[in-house]
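Student: starting from these lines, generate the structure:
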Amino acid sequence: MGRTSAFCPLDIIDKGKMRRYDIGSGTAVFLVVLLAFFGAFLVYPLGYVFSNAFFPGGRFSLAFFRLIAGQAEVLFNSLRLGLVTTAATTLLGLPLAFLMARYRFPGKGPLGGLLLVPMVLPPFVGAIGMRQMFARFGAVNLALLKLGVVSEPVDWFGEGGLLGVVILEVLHLYPIMYLNIAAALANVDPSLEEAGRNLGAGPFRLFWTVTFPLMAPGYFAGAIIVFLWAFTDLGTPLVFHYYPVVPVQIFQMVSEVHENPMGYAWVVVVLTVTVVAFYLSKRILGRGEYGMMGRGHTGQVERPLGGWKLWLAYIGVLAVVGLALLPHISVVLTSVAERWFFTVLPEEVSLKYYGKVFSHQLTLSSIRNSLFLSFLSAFMDLALGVAIAYILVRRHFPGKEILDVLAMLPLALPGIVLAFGYVAGFSGTCLDPRGNPFPLLIISYAVRRLPYMVRSAYAGFQQVDVALEEASWNLGAGPLRTLRRITLPLVTANLLAGGVLCFAFAMLEVS
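Tutor: Purely as a prediction, here's the structure:
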């Protein structure tokens, strides 16, 4: 008895004889809707910003860019903040990554998890705690004065607050650098390093001539993320009252977006820096070859760690984690302090302020609004992300690469850029955020975090064998039932991971 099979759109691509693309009318309509969505909420705001930056009043002019040239210190401060933060996270993340990737010791798993904790804590909240802890007569200075270490309070952050911003950015962003370097080290072929040792290379020469060149793609991936994050961060400089940086200047110009076009010019400058950073990274990496025949065998090169080196590793990791959590511990202590004046620790503690959080009208409405906006934006990301990922993996259609780029583009755009484009571009429309901010906030949160869901779902669909879907079709199930009963249950873990990221980052969004 011959085997029968139901019609499957994927067969068209496999055979390549009937037609080139496999899109039905439903998929075509969905693609049109997607393009309209990205055109309205991604391309249009950016185009609006560029048109007003270069054509104020309808005429081409570079006048506002000349004014920016006269405020070069603002751009220099932002670049310095990004570069110093990147360098500091490298110095912190590199030894931690080497420790976790190259050595084996008790408690390695829990310590690795602790190193990632600061990444999920909002930096602007940590900034509040750091200001409290390291103030002129804060807990740290008072403790040092009591111990006789110093004779007068130390100005920890110097004039202007730049040092405080850098420290907090480093303590928040080092996990990103650590993760990228650790992943890159895991992919380095151990035999190449062994060959270098056999030829007489010492540890430092081996690192600079063999290991670092091979892990360069992973390092630069982390460095670009850290640099752009620090360069465009808004919340931390605001808390430290460090205003001469580009994101704060753009934020202050939102209220006068129609009277002062300088904000448009600053947004173009931020986009230019972003593009240049990606271009330089691509040029640097494009000069070499990074492929290796063997990789991922880090277990073979892990060396046992013991004695004083083990204790040094424990102390170092716990010290880094402790410093990163210290500002947030200060926030917790402040939240329960009934009386805390000129003492190292609170004199009296109380939980009554936690009761007020859920009874005070302002805080209660703020919590409710944050949960509502984050939930709806995450749900929107789930619906869009699953659909986009599915057609990218399972369908072949013209412009497939363009859709992939549009879906991932928000990841490369600083939040302050999108926010300014939305406020300016939709001013005077039904989506004007100064009238009712909720619709545009939900859309902006969703667009900003959509890449997380697309990539999570994309990876899940790639790991589901299409033969399982074909079997469902052969048994008479339609595409939607197959998706609901077969495909989605198999990618549930991926969707949960993407959804949690979308929801969490929406809750922590500042820019």
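
Student: drop to CA atoms for contacts and neighbour counts, all remaining ones
Tutor: Noted.

Student: give me the distance between L34 and T429.
Tutor: To T429, L34 is 21 Å away according to Cα to Cα, to the nearest Å.

Student: which one's more surrounded, the two?
Tutor: A count of neighbours by other Cα atoms under 10 Å puts L34 above the other of L34 and T429, at 18 against 9.

Student: state whether the more buried one is indeed within a helix.
Tutor: Yes: the assignment for L34 by DSSP: H, G, I helix; E, B strand; the rest coil puts it in a helix.

Student: please name the nearest non-neighbouring residue to F38.
Tutor: L406 (7.0 Å; Cα to Cα, 6 or more residues apart in numbering).

Student: now the helices for the stretch 251-400 of the chain?
Tutor: 262-285, 307-336, 352-357, 361-394, 400-412 (DSSP state H, counting those that start in this stretch).

Student: which one of the ones you listed lies closest to C502?
Tutor: C502 sits nearest to helix 361-394 of all those, at 5.4 Å, using Cα to Cα.

Student: angle of that closest one against helix 400-412?
Tutor: Counting by axes from the mean of the first three to the mean of the last three Cα atoms, to 10 degrees, helix 361-394 lies at 150 degrees to helix 400-412.

Student: reformat the helices of the stretch 251-400 of the chain as JSON lines; add mean neighbour count.
Tutor: Below are these laid out as JSON lines (neighbours: other Cα atoms under 10 Å):
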{"stretch": "helix 262-285", "mean neighbour count": "18"}
{"stretch": "helix 307-336", "mean neighbour count": "16"}
{"stretch": "helix 352-357", "mean neighbour count": "12"}
{"stretch": "helix 361-394", "mean neighbour count": "18"}
{"stretch": "helix 400-412", "mean neighbour count": "16"}
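
Student: of those, which is nearest G158?
Tutor: With Cα to Cα as the criterion, G158 lies closest to helix 307-336 of the helices of the stretch 251-400 of the chain, at 17.8 Å.

Student: check which helices and strands the closest one sits against.
Tutor: Using 3 or more Cα pairs under 8 Å, 6 or more residues apart in numbering; DSSP states H and E, the elements in contact with helix 307-336 are helix 108-116, helix 123-133, helix 162-186, helix 352-357.

Student: so which of those helices comes closest to I68?
Tutor: Of all the helices and strands packed on helix 307-336, helix 162-186 sits nearest to I68, with 21.1 Å by Cα to Cα.

Student: the nearest residue to L411 once chain neighbours are set aside sits in which helix or strand?
Tutor: Leaving aside its sequence neighbours, L411 sits nearest to P451 (Cα to Cα, 6+ apart; 6.4 Å). Using DSSP states H and E, P451 maps to helix 438-463.

Student: here is a second sequence; please produce its structure as well for comparison:
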Amino acid sequence: MFFAAFFLWPLWVTLETAVLDPKGQITWAYLKEVFINPLYREGLLNSLLIAVWTTFGCISLAMPLALLYVGYRFPGREAFHALALSPLMLPPFVGALGVQMILGRHGSLNSLLDAFGLIATEAPPDWLGQGRMLGVVVMNILHLYPILYINLSNTLSKLDPALDEVASSLGAGPLRRFLRITLPLTLPGLFAGASITFIWAFTELGVPLIFDFDRVTSVQIFNSIRDLSGNPFPYALVLVLLLATTLLFVISRLFFRGDQTEGGGRAMRIREIKSPGRTTSSGITMLFVAVTVLALGPHFGVLLLALGRDWYGTFFPSSLTWDHFRSALGNDLTLPSIANSLRYAGASTLLDLVLGSAVAWVLVRSRIRGRALLDGLVMLPLSVPGIVLAFGYLALSREGKPLDFLITDGDPFFLMVVAYSMRRLPYVVRAMSAGFLQISPVLEEAAENLGANPRRAFMRVTLPMALPSLVAGGVLAFAFAMLEVSDSMILAQRTVHFPITKAIYTLAGTIGEGPALAAALGVWAMAFLMILLIGLSLILGRKVSSLVR
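Tutor: Below is the predicted model:
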């Protein structure tokens, strides 16, 4: 019922409004207008271009790195792999502030080039590109390539090295072996990571907003939330996004079913990691250093912006100060936003833990029909763009609509909790399913044979043993709910109810110290997420990357 009310229903309302006219008759006029109207068509084309270039850029970065990590030993190998998720610790639209300070017309790069006389001072180049599309693509690539890298590393590590060795003994060169053996076997993992990357970039909202690039569909939807009554075109835009992402999801299910290495690719023995010469291993290390520094560039830019007292037209800020960090925790906007995010994320995580544990138990322990369907439905929120769900919630929670009871006295607390919970529920279900699978049902049966009822057996035997998985799912759900963007930007309408991410966006557009305060709040958020993930690794005794791939 929860899933039907807060996932399927919002999607249905969006579909219904987009294809029904005021008389209740089916019409395709609104959808046609999306493709006929030059403004909407340009937004869709730009979104598609951003998604395509972002996906291509992520593959170009991730594939070589994954091949080198899996195949060779080199100095810093495990350290660089552990740093793979670090770009994900900063919301991309916060990182966009750092990219602006580095690549803007009066940013660090142009200041450095001007100092060496390599550019004209009066007409510095615009590295972010006309309309800032290049800046959006660069920021997306630097933020999202770890998703593909983790997927590809996991897939490549499971391939049977004997296949490559046999092809080599038959005279196939490295490129031919890659194209004929490695690439086909890694396509499921590649497509899975590429699909997530494409959908994320196609529907990204925060980065275009920071770059003031409004000619993309996500920003057009965001700008239309003030005019929903009697206006079907925003719903039609949302439906187009939903159809595009659903089509991609269906294609992935049809063409890449089953195990990632189906067809004899799974390793029957441990892969031998080669030890190249000193020159080669040093070169691999330098490549990883270069990519890591590039990926963390936005983080450095945000940190310097938060520390800088004045940073305009110079390579580094003219002076440094801690005032922005102190102000970020005492500002009239930031302090309530931190409290709001803790409330929203905390309550949604508790809800996810209860629902996720129950769903996972049904999937793993029960024998009821429809478990496969339930499993697929629970995972659907990962394939549906956040902006689509948020728009559906907004449409259903307006005054007089069925879900308006979730907003009490203007406070969207319950609405935010439901929205955050639905988006992060799959994390808890997957974590708890893995935990229950590792616990033998014999232990529960033994407890019941000793007189414990099923509930007592679950509470005293199963749950304590599954506690690490419960902690893992809960920490991930809480951490990413704290930095949720789409729901926060669309559903929190009044300043007093802003969560952290919307407070950062608001400060970034404020004249004066606003961008520096936004950067400082972003650094605090990044530090918070990093502490959570490091703590999670220590508690579980394994890498966080193994939990999120």
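
Student: now what about the TM-score between them?
Tutor: Once superposed, the chains reach a TM-score of 0.89 (TM-score structural alignment, normalised by the length of structure 1), with 476 aligned residues with a Cα RMSD of 1.9 Å.

Student: hmm, back to that, quick one: buried residues of the helix holding P451 of structure 1?
Tutor: 438, 440-461 (16 or more other Cα atoms under 10 Å).

Student: aligned counterpart of S330 of structure 1 in structure 2, please.
Tutor: Taking TM-score structural alignment, S330 of structure 1 has G301 as its aligned residue in structure 2.

Student: could you do L91 of structure 1 as well?
Tutor: In structure 2, L91 of structure 1 lands on S60 (TM-score structural alignment).

Student: now the helix or strand harbouring its match against helix 278-295, angle please.
Tutor: Under the criterion of DSSP H and E, S60 of structure 2 resides in helix 38-71. Angle, helix 38-71 of structure 2 to helix 278-295, by the same axes, to 10 degrees: 150 degrees.

Student: can you pull the contacts of the most centrally placed residue in structure 2?
Tutor: Central residue of structure 2 (Cα atoms, centre = their mean): W200, 6.8 Å from the mean position. W200 of structure 2 makes contacts with 51, 385, as judged by Cα atoms under 8 Å, 6 or more residues apart in numbering.

Student: surely Y242 of structure 1 is in a strand?
Tutor: No: when three-state DSSP is applied, Y242 of structure 1 is found to be coil, with no strand at that position.

Student: report the contact partners of it.
Tutor: 160-162, 165.

Student: so which of those hold up in structure 2?
Tutor: Shared with structure 2 under both residues aligned by TM-score structural alignment, their matches' Cα atoms under 8 Å, the contacts from the contacts of Y242 of structure 1 are 160-162.

Student: using PyMOL, define a selection of the buried residues within those residues.
Tutor: In PyMOL, this line selects whichever of the kept ones among the contacts of Y242 of structure 1 come out buried by 16+ other Cα under 10 Å:
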select buried, resi 161+162
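
Student: from the kept ones among the contacts of Y242 of structure 1, which single one is nearest F50 of structure 1?
Tutor: So of those, ranked by how close each gets to F50 of structure 1 (Cα to Cα), first place is L162, at 30.4 Å.

Student: from V52 of structure 2, how far out is the counterpart of that closest one in structure 2?
Tutor: In structure 2, the residue paired with L162 of structure 1 according to TM-score structural alignment is M133. Distance of M133 of structure 2 to V52 of structure 2, computed by Cα to Cα: 12 Å.

Student: now list whatever residues contact both of those two.
Tutor: With Cα under 8 Å, 6+ apart, M133 of structure 2 and V52 have no common neighbours.

Student: related to what we said a few turns ago, in this structure the match of S330 of structure 1 contacts V94, no?
Tutor: No: using Cα atoms under 8 Å, G301 of structure 2 makes no contact with V94, being 9.9 Å away.

Student: and the equivalent of L31 of structure 2 over in structure 1, what does it touch?
Tutor: L31 of structure 2 maps onto F65 in structure 1, with residues paired by TM-score structural alignment. Neighbouring residues of F65 of structure 1 by Cα under 8 Å, 6+ apart: 262, 265.

Student: how far away is F65 of structure 1 from V268 of structure 1?
Tutor: Applying Cα to Cα to F65 of structure 1 and V268 of structure 1 gives a distance of 9 Å.

Student: now swap in L310 of structure 1 and tell me
Tutor: Separation of L310 of structure 1 from V268 of structure 1 (Cα to Cα) stands at 49 Å.

Student: which strands and helices sit next to the helix holding S60 of structure 2?
Tutor: Using 3+ Cα pairs under 8 Å, 6+ apart: helix 38-71 of structure 2 touches helix 29-36, helix 133-157, helix 183-203, helix 217-223.

Student: go through those and pick out the most buried.
Tutor: helix 133-157 (a mean of 24; mean count of other Cα atoms under 10 Å).

Student: against which helices or strands is that one packed?
Tutor: Helix 133-157 of structure 2 is packed against helix 38-71, helix 92-103, helix 183-203, helix 206-210, helix 278-295, with contacts defined by 3+ Cα pairs under 8 Å, 6+ apart.

Student: 10 Å instead?
Tutor: helix 38-71, helix 77-82, helix 92-103, helix 183-203, helix 206-210, helix 278-295, helix 297-307, helix 545-548 (3 or more Cα pairs under 10 Å, 6 or more residues apart in numbering; DSSP states H and E).

Student: check contacts around V428 of structure 2.
Tutor: 349, 352-357, 359-360, 434, 469-477 (Cα atoms under 10 Å, 6 or more residues apart in numbering).

Student: look up how far A497 of structure 1 lies from whichever residue in structure 1 pairs up with it.
Tutor: Matched to structure 1 by TM-score structural alignment, V428 of structure 2 sits across from M453. To A497 of structure 1, M453 of structure 1 is 8 Å away according to Cα to Cα.

Student: same check on A313 of structure 1?
Tutor: Taking Cα to Cα, one finds A313 of structure 1 at 31 Å from A497 of structure 1.

Student: could you do P439 of structure 1 as well?
Tutor: 25 Å.
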